[in-house]
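[1] this one's sequence-less:
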């Protein structure tokens, strides 16, 4: 049963990652890393296929080997967070929403920026 749950979560992460390619503010890389995590526990063949992917494979292999995030991905992630925060300010969202965003995105940005390149 656990294998099927992990397999379903892996496919869900792939779907969210694909949506993130076209939807600003939704991170693709994080979802693909999570998909690799779930596939590693449910389907060695799908995990291997992700690791062999021409676009995502190198990023996943670096993540699995050293916890590394490419500098370009870091810049996009932190830049997207800043853009969403600026949009929230421009739209005049309530202060508590801005506060939650600052705390959440600040923690996410700190984590991303402390990973090796």
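    Nice, I can see it. Everything quoted here is computed from the prediction, not taken from an experiment.
[2] for the rest of this, base every contact and every neighbour count on C-alpha atoms.
    Fine.
[3] and the closest residue to residue 35 other than its chain neighbours, what is it in contact with?
    Using C-alpha to C-alpha, 6 or more residues apart in numbering and skipping the chain neighbours, the partner closest in space to residue 35 is residue 10 (4.2 Å). By C-alpha atoms under 8 Å, 6 or more residues apart in numbering, residue 10 lies in contact with 34-39.
[4] center of this structure - which residue?
    residue 30 (1.5 Å; C-alpha atoms, centre = their mean).
[5] and that residue, what helix or strand is that in?
    helix 28-42 (DSSP states H and E).
[6] second structure for comparison follows:
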């Protein structure tokens, strides 16, 4: 893949990451990790900018270097998942809500078992 394609993919993933930060049930940080990966291959200056960003830079560095998730981030992610699960149950109803709640339960278990 050429450098411009890596950069383009990085911008798409970056945009999805920001959308995911405000949309429940959409994992924003995963897309930011993808953007970081793409920028590392296409434009190291953008990778550096993401890693030095005051808001999400520390979490990106923590994951990239040590595969750790801070307890504050874990609690925030799990809280949003619980809220999204409750809203799914209320608005979608019993049979439909089982699938997203099951998926969020599996993801929550994975998040909680990551080192801090």
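    Happy to help now that I have it. As the structure is a prediction and not an experimental result, all values here were calculated from the model.
[7] and the gap between residue 103 of the second structure and residue 60 of the second structure?
    Distance, residue 103 of the second structure to residue 60 of the second structure, by C-alpha to C-alpha, to the nearest Å: 24 Å.
[8] would you mind telling me which of those two has more residues around it?
    residue 60 (23 against 13; other C-alpha atoms under 10 Å).
[9] the closest residue to that one other than its chain neighbours in helix, strand or coil?
    Leaving aside its chain neighbours, residue 60 of the second structure sits nearest to residue 51 (6.3 Å; criterion: C-alpha to C-alpha, 6+ apart). Of the three states, residue 51 of the second structure takes helix under DSSP: H, G, I helix; E, B strand; the rest coil.
[10] residue 51 of the second structure contacts residue 58, correct?
    Yes. The criterion here is C-alpha atoms under 8 Å, and residue 51 of the second structure meets it with residue 58 at 6.9 Å.
[11] what about residue 115 of the second structure, neighbour count?
    Residue 115 of the second structure has 12 nearby residues by other C-alpha under 10 Å.
[12] do the same with residue 107 of the first structure
    Counted with other C-alpha under 10 Å, residues neighbouring residue 107 of the first structure total 12.
[13] distance of it relative to residue 4 of the first structure?
    Residue 107 of the first structure is 32 Å from residue 4 of the first structure, by C-alpha to C-alpha.
[14] distance of residue 85 of the second structure from residue 30 of the second structure?
    Counting by C-alpha to C-alpha, the gap from residue 85 of the second structure to residue 30 of the second structure is 19 Å.
[15] what's the spacing between residue 108 of the second structure and residue 58 of the second structure?
    From residue 108 of the second structure over to residue 58 of the second structure (counting by C-alpha to C-alpha), the distance is 21 Å.
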